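Student: show me how the following folds:
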Amino acid sequence: MSKITVIGSISTDFVVTANKRPEVGETITGNDFSTTFGGKGANQAVASARLGGDVYMAGTVGTDLFGKELIQNLTENSIHVDFVEPVTQVPSGSAHITIVDGDNCIVYVPGANNVIDTNRIEKLNELIQTSDIVVVQNELPQEVVEQIIEDCFAQNVKVIYNPAPARFVSQSILEKATYLTPNESEFKLLFPDMTLSEGLAHYPNQLIVTMGSKGVYYHDGISEKQVSSYSVAPIDTTDTTGAGDTFNGAFAVALTAGLDMDSSIRFGNLAASLSIQKFGAQGGMPTLAEMKESENYEKEWNIK
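Tutor: Alright, predicted model coming up:
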């Protein structure tokens, strides 16, 4: 079994639905409330673990009740949590989501996720060295993300960099990531002077742009490729954010299982399509058994 290390955010999502958003100073009655486990790092770790990956999570949570529940959730998903560190001075990360008429607005509070620093990353040196692939996202301080990518590059360890949420990243860091997986809007922020085709050609077999229903685009060194998505209707059109995290987690599993680029992307696409059939970013993430039940599962993938 391949070792996948995810270094990233671990948070709780607090979701409220209402008929309207309150004005300043106004109190209204909402329709529903739920809490779900989130954080892009934790989401991608759960996606990989459910598909059979041997997953190690590294990050920080608070010493509050939410932090304990976040660690318990990772453990229940068969994820190694030895490198998840509780910190006392700040609360666990959280996202506060209000949904009205199908549109959501979000207040994200990094909390403990911003406490992780380059000193902590140095302590992960052995973990990184012994990993088959490392996955990292942008819900950590930028200097930490850069240190992770630099360390992986120096130790010849493959790294998937999912640059989300979008922000500026230096060219030198982008070039050192084994795989870059932005969506369309993130691509435009990272490469404002390039068309999609120009960017793909500049980073062959490295830049993988996810474009929702349009599929996934990459360049194989000879020509530009489009890998079609699987046509499904989400159970809730406001609740598709977990699809991208599912893709990245599944993509990591497929790569470490020895699949080629095209097959790894198709595997990721199928997992992402299944993930939007249930509520919650992690709630819909499929198991390997559920993947194999799909009519679109390819036996040639031979993932165990």
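Student: please count neighbours and contacts with C-alpha atoms only from this point.
Tutor: Will do.
Student: now do the strands in this protein.
Tutor: 3-7, 11-18, 32-38, 54-62, 80-87, 93-100, 103-109, 133-137, 158-162, 179-180, 209-210, 216-219, 224-227 (DSSP state E).
Student: what's the second one in contact with?
Tutor: In this case it means strand 11-18. Residues outside strand 11-18 that contact it (C-alpha atoms under 8 Å, 6 or more residues apart in numbering) are 29-39, 42, 61, 66, 70, 92-100, 110.
Student: do the last one as well
Tutor: Contacts made with strand 224-227 from outside it, assessed by C-alpha under 8 Å, 6+ apart, are listed as Ser197, Leu200, Ala201, Gly215, Val216, Tyr217, Tyr218, His219, Asp262, Ile265, Arg266.
Student: and with 7 Å instead?
Tutor: The contact list for strand 224-227, computed with C-alpha atoms under 7 Å, 6 or more residues apart in numbering, reads Gly215, Val216, Tyr217, Tyr218, His219, Arg266.
Student: the residues you listed: which two are farthest apart?
Tutor: His219 and Arg266 (14.9 Å; C-alpha to C-alpha).
Student: who has more neighbours, the two?
Tutor: Arg266 (25 against 21; other C-alpha atoms under 10 Å).
Student: next one: the residue lying closest to the more buried one once chain neighbours are set aside from Ser273, what distance?
Tutor: Once flanking residues are discounted, Arg266 sits nearest to Val227: 6.8 Å by C-alpha to C-alpha, 6 or more residues apart in numbering. Distance, Val227 to Ser273, by C-alpha to C-alpha, to the nearest Å: 13 Å.
Student: I'd like the structure of this one too, to check against the first:
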Amino acid sequence: MARVVVIGSINMDLVTLAPRFAGPGETLLGDRFLTVPGGKGANQAVAAARLGAEVTLVGAIGDDAFGAQLREGLEREGIHLGHLRRVADAGSGTASITVAGGENSIIVVPGANARVTPAQLEAASDVIRSADAVLVQMEIPLETVEATLRLGHRLGVPVILNPAPAQRLPVEWLKLARYVTPNQHELATLLGADPNDDFRELMRQAPCPVVLTRGGEGAWYREDGEATHQPGFAVDVIDTTGAGDTFNGALAVFLHEGLPQAVRNACAAAALSVTRLGAQGGMPMLDELNTWLTTRT
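Tutor: Below you'll find the model as predicted:
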């Protein structure tokens, strides 16, 4: 059983299904509305837990109804919450998501996620020290992202940085990551480069190993040599929300099997996730993933 620590955001997703995206100033009748748990940190924690990992989540929720629901959901997934902080004077994070035509548009309000601190991370250092992999994203304060990278490097624990939402980061931070897992736009933003540049050149410019996700095309990964392609898996797409989080959670779980196998399994898990509705709702269980993979070459 892989031991994975996730440092990241926890949100309630407010999801609207619509026939198309509304334009500026336009009122559009939607098809359905629902609230589902989300946030990149929580999503990646759930993905890893369903794939058989022992998962600890370091994060924060508000002292509100959403916070109570979010905690209950994480407990049902078997995720360790000893380092989950409840913030009395902030609401839980929310993400307003519109789904139309198999694509999504998202606006995130951080709420309590803005209170995930380096001190909270240090308090979890014993758990991090014994982890096989650490996942961190960028929906929490950047000082905590930096602290995660430095702590993982100091302890010799591989840190996977999922740089979303993307912004430029100092090169010295990136050098501390075992892997960064952007899409092409995120990688260009991370490096301060032109997003229209060839993605393989962007990967060569990165000061650390890159696992680049490219939607249905699959993923490309590079450690020391040239970039290697892992093809995607053809599926009927229902909802792409959470596909990247599923990929990252799976990558952390299977990293001990070597990067090529981890990337293949991550692509397969992400493909399965988009065949169902919801960020966490589509995330596969380990038995489901293994059975599905036996039918693929």
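Student: do you know the score for how well these two fit?
Tutor: TM-score of the superposed chains, computed with TM-score structural alignment, normalised by the length of the second structure, equals 0.91; 293 aligned residues with a C-alpha RMSD of 2.3 Å.
Student: coming back round to it: which among the contacts of strand 224-227 of the first structure gets closest to Ser48 of the first structure?
Tutor: Arg266 (15.0 Å).
Student: mind telling me what the closest one corresponds to in the second structure?
Tutor: Aligning on TM-score structural alignment places Arg266 of the first structure opposite Arg264 in the second structure.
Student: what residues are up against the residue minimising distance to the centre of the first structure?
Tutor: Nearest residue to the geometric centre of the first structure (C-alpha atoms, centre = their mean): Asp245, 3.3 Å. Contact partners of Asp245 of the first structure, counting by C-alpha under 7 Å, 6+ apart, are Lys40, Asn43, Gln44.
Student: just to revisit the earlier point, compare Val227 and Ser273 of the first structure (neighbour count), which wins?
Tutor: Each of Val227 of the first structure and Ser273 has its neighbours counted (other C-alpha under 10 Å); Ser273 has more, 25 against 16.
Student: re earlier: and which of the contacts of strand 224-227 of the first structure is nearest to Gly8 of the first structure?
Tutor: Using C-alpha to C-alpha, the contacts of strand 224-227 of the first structure come closest to Gly8 of the first structure at Val216, 23.4 Å.
Student: now for the closest residue to Gly221 of the first structure other than its chain neighbours: which residues touch it?
Tutor: Among residues not flanking Gly221 of the first structure along the chain, Pro204 sits closest, at 5.1 Å (C-alpha to C-alpha, 6+ apart). Counting by C-alpha under 7 Å, 6+ apart, Pro204 of the first structure touches Tyr218, His219, Asp220, Gly221.
Student: ok, Thr5 of the first structure next?
Tutor: Contact partners of Thr5 of the first structure, counting by C-alpha under 7 Å, 6+ apart, are Val55, Tyr56, Met57, Ser131, Ile133, Val134, Val135.
Student: correct me, but the fifth one touches Lys158?
Tutor: Yes: between Ile133 of the first structure and Lys158 there is a contact under C-alpha atoms under 7 Å: 4.8 Å.
Student: thinking again about what came up before, including distance to Lys123 of the first structure, could the strands of the first structure go into JSON lines?
Tutor: Formatted as JSON lines, the strands of the first structure follow (distance: least, C-alpha to C-alpha, whole Å):
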{"stretch": "strand 3-7", "distance to Lys123 of the first structure": "12"}
{"stretch": "strand 11-18", "distance to Lys123 of the first structure": "22"}
{"stretch": "strand 32-38", "distance to Lys123 of the first structure": "25"}
{"stretch": "strand 54-62", "distance to Lys123 of the first structure": "11"}
{"stretch": "strand 80-87", "distance to Lys123 of the first structure": "9"}
{"stretch": "strand 93-100", "distance to Lys123 of the first structure": "22"}
{"stretch": "strand 103-109", "distance to Lys123 of the first structure": "25"}
{"stretch": "strand 133-137", "distance to Lys123 of the first structure": "15"}
{"stretch": "strand 158-162", "distance to Lys123 of the first structure": "18"}
{"stretch": "strand 179-180", "distance to Lys123 of the first structure": "24"}
{"stretch": "strand 209-210", "distance to Lys123 of the first structure": "32"}
{"stretch": "strand 216-219", "distance to Lys123 of the first structure": "34"}
{"stretch": "strand 224-227", "distance to Lys123 of the first structure": "38"}
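Student: gap between the match of Arg266 of the first structure and Glu257 of the second structure?
Tutor: Counting by C-alpha to C-alpha - Arg264 of the second structure and Glu257 of the second structure are separated by 11 Å.
Student: just list the residues touching Ala112 of the second structure, thanks.
Tutor: Taking C-alpha under 7 Å, 6+ apart as the test, what Ala112 of the second structure contacts is Ala60, Ile61, Gly62, Val87, Ala90, Gly91, Ser92, Gly93.
Student: turn these into CSV, columns for distance to Ile10 of the second structure.
Tutor: As requested, those are arranged in CSV below (distance: C-alpha to C-alpha, whole Å):
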residue, distance to Ile10 of the second structure
Ala60, 7
Ile61, 7
Gly62, 10
Val87, 12
Ala90, 13
Gly91, 11
Ser92, 8
Gly93, 6
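Student: out of the residues you listed, which one sits closest to Ala119 of the second structure?
Tutor: Ala60 (12.8 Å).
Student: the residue nearest to that closest one when sequence neighbours are not counted and Ala68 of the second structure, how far apart?
Tutor: Residue nearest to Ala60 of the second structure in three dimensions, not counting chain neighbours: Arg85, with 4.5 Å by C-alpha to C-alpha, 6+ apart. Distance from Arg85 of the second structure to Ala68 of the second structure, counting by C-alpha to C-alpha: 12 Å.
Student: between the two, which has more neighbouring residues?
Tutor: For Arg85 of the second structure versus Ala68, the count of surrounding residues by other C-alpha under 10 Å is larger for Arg85: 18 against 14.
Student: tell me how far that one lies from Gly59 of the second structure.
Tutor: The gap separating Arg85 of the second structure from Gly59 of the second structure is 6 Å, by C-alpha to C-alpha.
Student: where exactly do the helices run in the stretch 101-250 of the first structure?
Tutor: Using DSSP state H, counting those that start in this stretch, the helices of the stretch 101-250 of the first structure run over 118-122, 125-129, 142-154, 171-176, 184-190, 196-202, 242-256.
Student: which one of those is the most hemmed in?
Tutor: helix 242-256 (a mean of 28; mean count of other C-alpha atoms under 10 Å).
Student: which residue lines up with Ser94 of the first structure in the second structure?
Tutor: Match for Ser94 of the first structure (TM-score structural alignment): Thr94.
Student: sorry, back to before: would JSON lines of the contacts of Asp245 of the first structure with neighbour count and distance to Phe14 of the first structure be doable?
Tutor: Shown next, in JSON lines, are these (neighbours: other C-alpha atoms under 10 Å; distance: C-alpha to C-alpha, whole Å):
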{"residue": "Lys40", "neighbour count": "30", "distance to Phe14 of the first structure": "15"}
{"residue": "Asn43", "neighbour count": "29", "distance to Phe14 of the first structure": "15"}
{"residue": "Gln44", "neighbour count": "34", "distance to Phe14 of the first structure": "19"}
